[in-house]
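# Just to be clear, the model below is a prediction. Sequence and coordinates:
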Amino acid sequence: MSVTTQLQDRIRRGLHDESGDVPGWVLITLMTAGLVMIIWGLAGPALSGIFEQAIDRVSGI
């Protein structure tokens, strides 16, 4: 078997490997969840206040 054939076989096996990078996806998911929690914690009270003001204005008509 030539070097070229061996390289082609490795590339084919790599392309058909469906195991994926599980630790990478877990890290991305955890980091995204962390960012959402931080943003929600910072912006949540302000958004809640804006929503309550809007409801009060609509109800006050």
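Alright, I've got the coordinates. Every value quoted in this text rests on a predicted model; they were computed, and no experiment measured them.
# alpha carbons only for contacts and neighbour counts from here, please
Will do.
# And the longest helix seen in the chain, how far out from the chain middle?
In terms of residue count, the longest helix belonging to the chain (DSSP state H) is helix 22-59. When distances are taken as Cα atoms, centre = their mean, to the nearest Å, helix 22-59 is centred 14 Å away from the chain's centroid.
# Please compare the first structure with the one that follows:
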Amino acid sequence: MRIKRQIELLFLGAGIWIGNCTINLAGRIKRNERGDVPGWVMITLMSALLVAALLAIAGPRLEELFNQAIDRVAGMG
């Protein structure tokens, strides 16, 4: 039981030390307030390409499912 408590205290101390180091390092880093515009552009383009690819692959099936759902709601199916 004593060893378990010592290990817990060791990990607690290590966690506090790492937290303090992280806070000190974050305080030293100067951040650019403009943001990462090229990164956001890349993420937006990749998202748009992913949506376009999914629609190209699953588009006909999604259209069929949509039409079936509308027909059921309208009482035609």
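Done, it's in. Nothing here was measured: the structure is a model prediction, and the numbers come from that model.
# follow-up on the earlier one: may I see the buried residues of the longest helix of the first structure?
With burial defined by 16 or more other Cα atoms under 10 Å, not one residue of helix 22-59 of the first structure is counted as buried.
# elements contacting that helix?
Here helix 22-59 of the first structure touches no other helix or strand, going by 3 or more Cα pairs under 8 Å, 6 or more residues apart in numbering; DSSP states H and E.
# residues in the second structure aligned with stretch 40-55 of the first structure?
Residues 55-70 of the second structure are where stretch 40-55 of the first structure aligns, with TM-score structural alignment as the criterion.
# quick one: the matching stretch to the first structure mean distance?
After superposition onto the first structure, stretch 55-70 of the second structure sits on average 1.4 Å from its aligned residues (mean Cα distance after the TM-score superposition for the first structure).
# which residues are in contact with that stretch?
Gly77 (Cα atoms under 8 Å, 6 or more residues apart in numbering).
# now for Pro23 of the first structure: what does it line up with in the second structure?
That one, Pro23 of the first structure, aligns with Pro38 by TM-score structural alignment.
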